[in-house]
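Peer 1: Give me a 3D structure for the following:
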Amino acid sequence: MSRKLICGVDYGTTFIGVCYAWSDAENVSDIHIVSSWPSTGSTGGDYGHQSQVASRISYQPAEQWGYAIEPRAEAFCWTKLLLDRHTIATEYDDKRLREVDGGGILTLPSWKSAEEVVTDFLTHLYKHVMKYLATIITAPILDLTAIEWWFTVPAVWSIRAQEATRKAACKAGFGSRPGDTIHMVKEPEAAAMASLHLTTRENKQLIEVGDGILICDCGGGTVDLASYLIKSITPKLQLDQVCVSEGGKCGSTTIDRAFHGLMQDRFGESFTKLPQSRKGASSKFMGDFERTKRAFGSLTNDTTYGITLPLDVEQSAHYDEAYSEVLVTSTDMRSLFDPVVDHVIALLEQQVNASESGEAVKIKTIILVGGFGSSAYLQDKVRAWAKTNLGLEVPKLQKHWEAICIGAALCGLEGRGIHNRKARYHIGFVFNMPFRSGIDDEHTAIIDWFDGVKRTPNRMSWVINRGGNITNETQKTESFQRKWLKYSEKKWQLDLWQCISHVAPDWFDEDVKLLGTIDIDLTAVNLTGFPSKRKLSSVHPYKAQRYYRVDYDIAIVPEDDLGYMQFKVLVRGDKVGEAKLRFGD
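Peer 2: Model prediction:
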């Protein structure tokens, strides 16, 4: 078999990282990070951080992206979060997400959708990475080499958002060449692969078979947690997910939004009326705050940080007029960090309890990854909590920023190390189901005219249950019946529903949400041999028409080897067609 390139892509809210390795690579050290990015010169290697590029794009005065955006251009940032705008909010989501005051932060150009903006950004990324790879292995070899692209997505994301990411990547060019493919992997899964490889390389005694580990991926937009049971370490790492992953939109950008709120409270219109080029996410002001944020740690002595921002205000405890600097104290920084840190610790506690109660797996190690996971302040707070409440040490990881990206590539090199995963949602259908005596309401019962079976209408049937085991080979089926006249069209739609409640309801309630609509086509099915029955026509009451009943199954593959949800239509056990899931507006 000819060698492939395996490329991991960690598309984060604030930064995106890409790495690559040949398919015959044997060590983590054989995975290389793309570390050269286009820049304006003044922003090259933004804040000394070149292992990733900023996830932002500008359209005026010209289309620019990443570090190449001119400082005064309006940049659209954090757009990734808008792909998941339809999901149900969690108790840990930052409430300010719906109060951002524009300026490219969680806003869109008037002529673009979130999916289109993400596609535009990923198009620039794809072109640059392909050009970069051509300089490394030469263009002729690259033309002959197939590439597996492994994209990461947050574990807490909806199925709709995962599909939106995949479609945007496809439209951007990823997987477009003959032989190229796009795979999707959850961020905690990639983080587990990378962090365990990296930490065991430095300390082989850190984990053993049978240990429980908790991965906490703290990024810019989201915090994702997942717990795993170590099934084997050699020759390949194999893990089983212990309980349903949890998380929320409470990453490090929550601190940025709180900082903006602090500036508004202190300086009022002098701050709010500034153009976004001076205070927005891609401004020098927020760049300086980003440096301050990364340097801040709980062991830091009381310090006052000066961040340059010319304002029309007088000298005060919060503003140095002589140096045109806003003054932020260590106490201020703690007030910005602590609510986010509290959310992270609450999520950790929730995940530990779920792991040890559901599967009775004792968590032995907690590993922090992600850009925000490298924060000294967050690390110290989590270590103190883990030691006091669990008696655990939290190991130091050398590559917090790159871990997700490297882990995605490892999934391509070694295979997906997580064998059993836990379904995050109940997924199912609603239809007329057999009546349950003593449970269902007699007043709503109906009798099927075709077979005389007593049924209860519009009851939920959950094919996949939250917390259920899922592997790449898992296939769940639901049986249906459809009645047709012989020459009527055999195409129709079937709604697919999801619910995140711990206990799935039998009937519609506020937690049951439409996931999408499945297009079904059974045109190729020959009705001969299926049961039939004549029924008087409602139009011509003295004329009976013959109806055929087809029993068919819809098979759902929750997550195939590419990381996608797939559907198949089966009649008498044979596959007769595909079912396509469409998402509404």
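Peer 1: all contacts plus neighbour counts: C-alpha atoms, from now on.
Peer 2: Will do.
Peer 1: Surely Asp521 is in contact with Leu494?
Peer 2: No: between Asp521 and Leu494 there is no contact under CA atoms under 8 Å: 11.0 Å.
Peer 1: Looking at those two, which one has more neighbours?
Peer 2: Taking other CA atoms under 10 Å, Asp521 and Leu494 do not tie; Asp521 has more neighbours (18 against 15).
Peer 1: separation between the closest residue to the more buried one other than its chain neighbours and Phe480?
Peer 2: Excluding the flanking residues, the one nearest Asp521 by CA to CA, 6 or more residues apart in numbering is Lys491, at 4.5 Å. Remark: distance between Lys491 and Phe480 (CA to CA, to the nearest Å) = 14 Å.
Peer 1: quick one more, to check against the first:
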Amino acid sequence: MDINNHHHHHHHHHGVYSSLHPTQAVHSLASEVNDANQNRAHLIVGIDFGTVFSSVAFAFVANNEVREDIITEWPGTGTLPKQEIPTVLYYDGHQNVVGWGLDIVDAIGSIGYPKAGVQKVEWFKQRLMLSGNADNDHIEPYLPHGKSEIDVAADYFCKIRQVIHTHLQKTLGEAFRREEKNIHYYLTVPVVCSDAAKAATRAAATQAGLLSSENETQLTFIEGPKATAMYYVKTGLFNWKLADAILIVDCGGGTVDLVAYEVTRENPFALTECTTGSGDSCGSIALSRNFAKMLRAKIRRLSWGDRPGRLFAKCISDFENRIKSDFHNNGQKWSIDVGVEADYPEADIQDGYMSFTNEEILQCFEPVVNRILELVHNQINAIQAHGHQLQNVLIVGGFSASEYLFREIKLRIPSQFQSKVVRPMDSASAIVKGAVMVGIAERVVTHRIAHRHNLSSDYPPSSHQ
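Peer 2: You can find the predicted model right below:
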């Protein structure tokens, strides 16, 4: 197997490998693993720690069998399987966590609004990513008194750790107790992620007890698009050929991340980064910030003093849960039931509904979508400048559910690529499953070769899909 990249600090040519001959892969794997350590087991946990949603998957590799799974049982979900949970915490006045993810029954009052004295804290990942930046304190939402972004992230990781332990204990039994100390975590990060942000994330994971110490080896950071690429290579969803280029546009809550790969080998299959990755803070929460700003301006016209907290929360949640994904820029007027008795035409409130014009919602979207398209165009230009053949543009991530965003990308991309723009169905779980596949490739096949940055997905057939 050739090694594209000996220099682990040189960041632009990571290969992603996958074998087309699983039987061969098993033999080569068996000999490699046996050389190293007769029955070495591996427990790999992927965490997609997102600004809005997070998810966890794992793989247990022993005796050349792989067991892979995604955690779908979370506190607060009852019997409903959920592949991702909100990245949110609720604190009481003493800075104790009284709710998190979907487990919020003790934090929320009867009308879906935090109980008196309870503070909802979300989007804290964005603050973690800006750790060490001077302007970090001016980002909303504000953190609980006396807690840093590292403390808050640690509280969240601590809750996630408890679920991982419960789940793995139940799934693997005795094997989990044996391997618990050797868990390797693969945690997703944006393409543009400073060393300070990584250090802050590592500190939070350590504080939460995910890591035994801030040791380098137990936690590996992986760029979101790289994990996604690995997943689609392994699942063989696309019929990519030698020299094809694939652009992955990962539209998340906090950031939009773009990386282009080229197929550098077909047998075994290999993908290598062919442009410099790019990204910016133009994810779906940028829309929410724009909407909140417009909403505040509307509410100010009411001159109610401090009464509109619930009205504000109601509008925000309706925007998040309905308008954001349903907006089509088709002239539709949006009405939100705010339960206000009197009419306030100055704030567009009538018959208990607050209304928003198509134009008002469009203004929330436009700057965000324009920035995403600028990033897409820059990547396509770079791909063409290098003479690569662009075969697919994959629009993935939670924000890709926006019909308007997807349509605008399709409409505004150079016409010869319009038919190449695809939005795979399973992209929500692709990233976290891909993170685990990267872990298997790095740990199991190449754990004797230090700091090797190309990814080999030559591993034995999974015994559990």
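Peer 1: Could you get me the TM-score between them?
Peer 2: Here the TM-score for the pair of chains, by TM-score structural alignment, normalised by the length of structure 2, is 0.75; 397 aligned residues with a CA RMSD of 3.7 Å.
Peer 1: Lys491 and Phe480 of structure 1: which is more packed in?
Peer 2: Phe480 (13 against 10).
Peer 1: Find the centremost residue of structure 1, please.
Peer 2: Pro154 (2.4 Å; CA atoms, centre = their mean).
Peer 1: That one and Val326 of structure 1, how far apart?
Peer 2: Going from Pro154 of structure 1 to Val326 of structure 1 by CA to CA gives 35 Å.
Peer 1: and if you look at Phe174 of structure 1?
Peer 2: When Phe174 of structure 1 is compared with Val326 of structure 1 (using CA to CA), they lie 43 Å apart.
Peer 1: Surely the residue nearest to the centre of structure 1 is in contact with Lys186?
Peer 2: Yes: with contacts counted by CA under 8 Å, Pro154 of structure 1 reaches Lys186, the gap being 5.7 Å.
Peer 1: Skipping adjacent residues, who's closest to Trp483 of structure 1 in space?
Peer 2: Slight slip there: residue 483 of structure 1 is Lys, not Trp. Once flanking residues are discounted, Lys483 of structure 1 sits nearest to Arg549: 4.4 Å by CA to CA, 6+ apart.
Peer 1: Quick one: the strands in the stretch 451-585 of structure 1, in order.
Peer 2: Here the stretch 451-585 of structure 1 has its strands, by DSSP state E, counting those that start in this stretch, at 454-464, 469-470, 476-485, 491-499, 512-521, 532-536, 544-557, 566-571, 574-578, 580-582.
Peer 1: cool, the stretch 251-400 of structure 1 as well?
Peer 2: Assigned by DSSP E, counting those that start in this stretch, the stretch 251-400 of structure 1 shows strands spanning 304-308, 319-320, 325-329, 363-369.
Peer 1: What residues in structure 2 pair up with the longest one?
Peer 2: Which is strand 363-369 of structure 1. Mapped onto structure 2 using TM-score structural alignment, strand 363-369 of structure 1 spans residues 390-396.
Peer 1: Over to the first one?
Peer 2: Aligned by TM-score structural alignment, strand 304-308 of structure 1 falls on residues 333-337 of structure 2.
Peer 1: List of residues touching that stretch?
Peer 2: By CA atoms under 8 Å, 6 or more residues apart in numbering, the surrounding residues in contact with stretch 333-337 of structure 2 are Lys314, Cys315, Asp318, Ile323, Gly352, Tyr353, Met354, Ser355, Phe356, Thr357, Asn358.
Peer 1: swap the cut-off to 10 Å and go again
Peer 2: For stretch 333-337 of structure 2, contacts defined as CA atoms under 10 Å, 6 or more residues apart in numbering pick out 311, 314-319, 322-323, 327, 348-361.
Peer 1: Also stretch 234-241 of structure 1?
Peer 2: Contacts of stretch 234-241 of structure 1 (CA under 10 Å, 6+ apart): 189, 192-193, 196-197, 209-214, 226-233, 355, 359, 414-423, 467, 469-471.
Peer 1: ok, back up a step: quick one: the nearest residue to the residue nearest to the centre of structure 1 once chain neighbours are set aside from Asp217 of structure 1, how far?
Peer 2: In this structure, Pro154 of structure 1 finds its nearest non-sequential neighbour in Glu187, 5.3 Å apart by CA to CA, 6+ apart. Glu187 of structure 1 sits 7 Å away from Asp217 of structure 1, going by CA to CA.
Peer 1: Name the residues contacting each of the two.
Peer 2: Contacts common to Glu187 of structure 1 and Asp217, judged by CA under 10 Å, 6+ apart, are Pro154, Ala155, Val223, Asp224, Leu225, Ala226, Val369, Gly370, Ala403, Ile404.
Peer 1: Just the buried residues of those.
Peer 2: Pro154, Ala155, Val223, Asp224, Leu225, Ala226, Val369, Gly370, Ala403, Ile404 (16 or more other CA atoms under 10 Å).
Peer 1: wait, which of those is closest to Leu515 of structure 1?
Peer 2: Closest approach between those and Leu515 of structure 1, by CA to CA: Ala155, at 16.8 Å.
Peer 1: Could you find the counterpart of the closest one in structure 2?
Peer 2: Match for Ala155 of structure 1 (TM-score structural alignment): Val191.
Peer 1: what's the answer for Val344 of structure 1, then?
Peer 2: Per TM-score structural alignment, Val344 of structure 1 is aligned with Ile372.
Peer 1: Run a quick check on the residue nearest to Asp521 of structure 1 versus Ile520, I expect a contact.
Peer 2: Yes: using CA atoms under 10 Å, Lys491 of structure 1 makes contact with Ile520 at a distance of 5.7 Å.
Peer 1: Would you map the helices across structure 2?
Peer 2: 22-36, 124-129, 149-172, 174-179, 195-207, 224-235, 284-300, 309-318, 324-326, 358-385, 403-412, 427-440 (DSSP state H).
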